[in-house]
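Chemist: Sequence and predicted structure below; questions after.
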Amino acid sequence: MMLGIMASGNESAVREFILLGLTQQPELQLPLFFLFLGIYVVSMVGNLGLIILIGLNPHLHTPMYYFLFNLSFIDLCYSAVIIPKMLVSFVKRNLISYAECMTQLFFFAFFVIDECCILTAMAYDRYVAICKPLLYRVTMSHQVCLMMTGSVYAMGFVGALAHTVCMLRLSFCDGSVINHYMCDIPPLLKLSCTSTTVNELVVFIVVGVNVIGPSLIIFTSYTLILSNISSIRSTEGRSKAFSTCSSHIIAVCLFFGASAFMYLKPSPTGSLGEDKVTTVFYTIIGPMLNPFIYSLRNKDVHIALSKTLKKKVLT
């Protein structure tokens, strides 16, 4: 409702956009369609499976898996916002209305900020678990975890709203073709025929707060964690402590590396071809890999999966 009202006040002559998609090479369209369809199915099954597994097994109802539950939920929604519309561009002319475009932009920004914040919360959780184990139950109480999760979604909402409102004030009279597979900020700014200075400022502020800030917190947390691990005398103890962090480090590097490269450039005048490839890593590949990154080397998840499958077989 809000988007419709604001869109009607916009001076833009554009009422719908054309999403060009990932590539314009005809011979690649069908193979890429099946590739990304497969990625979407794997992402949905992996994240939904992890959500169900954590929900069904009481021994996984700990702060670590509570945050992992939320990460899987965010990745599930993230993929649903982006990939279905992307698949359309591989098989036919992909039209998206102005209102749909702004809605996709809002939810994309919402979930990408949520991902930044939830990864930060997970890093802090690992820091407390490894560096202050005696205080873990008190520091990461149920109330604290709820407050942290509420803050994650609140920051996502505020950031997404800021980006969307700033985009709604622009006029798009330089064309209606978005050189991307989704309604992202850089390609939309390239279409605007009005000043984008405010939008660029908001991008640097919001992205700076939600990328640089969390990156510093995560870096500090893992510096302290690695320092603590190095002081553990037992080789087995060091290995166990490091294994609980290695999965998270991989996920953080993949997500923050690609998103920082995408949005913290001096201006949106770079190659959109490079931008599209970079965006694939943190919008599509990351959400697909996260369930496997966090579960392949996780004994608790293996035990929970084994118990759940045994119950189903017995019933």
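Modeler: Sure, I can see it.
Chemist: C-alpha from now on. contacts and neighbour counts both.
Modeler: Noted.
Chemist: Can you give me the buried ones in stretch 90-98?
Modeler: 90, 94, 95, 96, 98 (16 or more other C-alpha atoms under 10 Å).
Chemist: need the strands for this structure, in chain order.
Modeler: 16-19, 94-97, 177-178 (DSSP state E).
Chemist: Pipe those into JSON lines and attach distance to residue 116 per row.
Modeler: Rendered in JSON lines, the data for the strands of the chain read as follows (distance: least, C-alpha to C-alpha, whole Å):
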{"stretch": "strand 16-19", "distance to residue 116": "26"}
{"stretch": "strand 94-97", "distance to residue 116": "27"}
{"stretch": "strand 177-178", "distance to residue 116": "26"}
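Chemist: residues contacting residue 122?
Modeler: Contacts for residue 122 were tallied using C-alpha atoms under 8 Å, 6 or more residues apart in numbering; they are 64, 67, 68, 248.
Chemist: Swap in 7 Å and give it another go.
Modeler: Shown here is residue 122, whose contacts under the criterion C-alpha atoms under 7 Å, 6 or more residues apart in numbering are 64, 67.
Chemist: quick one: residue 111 from residue 189, how far?
Modeler: 20 Å (C-alpha to C-alpha, to the nearest Å).
Chemist: More neighbours: these two, which one.
Modeler: Neighbour count, other C-alpha atoms under 10 Å: between residue 111 and residue 189, residue 111 has more, with 26 against 22.
Chemist: want to compare, so here's the second one:
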Amino acid sequence: MKSARFLWLAAAVAIPALSRSAHGQQAEAIVTADRIYTADDFRPVVEAILIRGDRIAFAGSLREVRAKASRSATTLNFPGRTIVPGMVDAHAHLLGLGQALLQVQLQGASTYDEAIARIAARAATTRKGEWVTGRGWDQNLWAGKEFPTESALSRSVPDHPVYVQRVDGHAGLANATAMKIAGVTASTRDPEGGLIVRDAKGNPTGVFVDNAQSLIGRVIPSTSRAQRREAVVGAIAEANKWGLTGIHDAGESRPVIEIYEELARANRYNIRNFVMVSGDSADVIYYTNRGPRSDMYNGRLWVRSIKLYADGALGSRGAAMLEPYSDDPKNKG
């Protein structure tokens, strides 16, 4: 059996160039493929669709579509392809994706050694003393499923401060250089809502859970607004590439939301984003006073909900439990 080749289509996102013809009229395109799924129970599969401007105007047989299209309509044929509606990710972090694309990618590392090798490779191309950051490691994929310790990482990358977050973002691993810069020692107390993982002697192992991540994060140089803006642009392109035409952005700050609006006004925001305001008091007050906003910038942005935080996540052992974790009997999160 041949593997299916898919195209994801949402006209308002995928084909913005069709919005106007050379004469200022709404341009049209007839799109055909082997299969076009509509997600419409009354007509789940069709032969063709008609795109008019930035909207899907009709879906049906090729004969029906041609009858409704103008003579100037462009025809786009995708033989051997299947077209499905654009997908929506119900829990995403758009800026986080963009920043991750610029960092060390640790997703899928099947061993701690493999994760270290990826970090060391990035460090080899980074000026001595500069930070190396990344995300995506998951100790549940490794033998023993235990949190890593900094010792092996520090031996492999001694000349750069390193901080790499776990796949869920609720924990991170620092090397010895990063902890030295942050001033983290055995005497450093766990912050409220956070945990510094320690060895039997009370020394930090390098793993910081939930609010404890701020102990390292506060000394990592912040990115500029221009860098964050370009990270968002890159994230949108990456999302579109994999068929994501809409997301629910689970917690963003006012400065980031303002970047979203700026890009949307400039017609550089090819995604539909239902944004949740992160539970920072000043931002919540600002957006509460502003009031809920829906369907802004031709259906690109919604800002009408707030994300609040209660505890951590299961994978990083920070979620609050009634009983201890089976592999960490002293920890209830």
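Modeler: Received, thanks. Not measured: the values here are computed from a predicted model.
Chemist: And the TM-score between these chains?
Modeler: For these two chains in superposition, a TM-score of 0.20 is obtained (TM-score structural alignment, normalised by the length of the first structure); 115 aligned residues with a C-alpha RMSD of 7.0 Å.
Chemist: Which of the buried residues of stretch 90-98 of the first structure sits closest to residue 150 of the first structure?
Modeler: Of all the buried residues of stretch 90-98 of the first structure, residue 150 of the first structure sits closest to residue 98, with 30.3 Å by C-alpha to C-alpha.
Chemist: That closest one contacts residue 16, correct?
Modeler: Yes. Taking contacts as C-alpha atoms under 7 Å, residue 98 of the first structure lies within contact range of residue 16: 4.9 Å.
Chemist: So for residue 152 of the first structure, which of the strands of the first structure sits nearest?
Modeler: Judged by C-alpha to C-alpha, the one of the strands of the first structure that comes nearest to residue 152 of the first structure is strand 94-97, at 29.2 Å.
Chemist: name the helices or strands packed onto that closest one?
Modeler: Packed against strand 94-97 of the first structure by the contact rule (3 or more C-alpha pairs under 7 Å, 6 or more residues apart in numbering; DSSP states H and E) you find strand 16-19.
Chemist: so residue 210 of the second structure touches residue 166, yeah?
Modeler: No. Between residue 210 of the second structure and residue 166 there is no contact, the gap being 10.6 Å when judged by C-alpha under 7 Å.
Chemist: The longest strand seen in the second structure: what's the following helix or strand?
Modeler: When secondary structure is assigned using DSSP E, the longest strand within the second structure turns out to be strand 74-85. Beyond strand 74-85 of the second structure on the C-terminal side, the first helix or strand identified by DSSP states H and E is strand 87-92.
Chemist: buried ones in that following strand?
Modeler: 87, 88, 92.
Chemist: could those go into TSV alongside distance to residue 104 of the second structure?
Modeler: Rendered in TSV, the data for those read as follows (distance: C-alpha to C-alpha, whole Å):
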residue	distance to residue 104 of the second structure
87	26
88	26
92	19
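Chemist: Point me to the helix or strand that includes the nearest residue to residue 60 of the second structure once chain neighbours are set aside.
Modeler: Sequence neighbours aside, residue 46 is the residue nearest to residue 60 of the second structure in space, at 5.0 Å (criterion: C-alpha to C-alpha, 6 or more residues apart in numbering). With the criterion set as DSSP H and E, the secondary-structure element containing residue 46 of the second structure is strand 45-52.
Chemist: picking that back up, any chance of the buried residues of stretch 90-98 of the first structure in TSV, plus distance to residue 313 of the first structure?
Modeler: As requested, the buried residues of stretch 90-98 of the first structure are arranged in TSV below (distance: C-alpha to C-alpha, whole Å):
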residue	distance to residue 313 of the first structure
90	41
94	45
95	46
96	46
98	50
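Chemist: what about the strands in the stretch 201-333 of the second structure?
Modeler: Counting by DSSP state E, counting those that start in this stretch, the stretch 201-333 of the second structure forms strands over residues 204-210, 244-252, 272-278, 293-295, 301-307, given from the N-terminal end onward.
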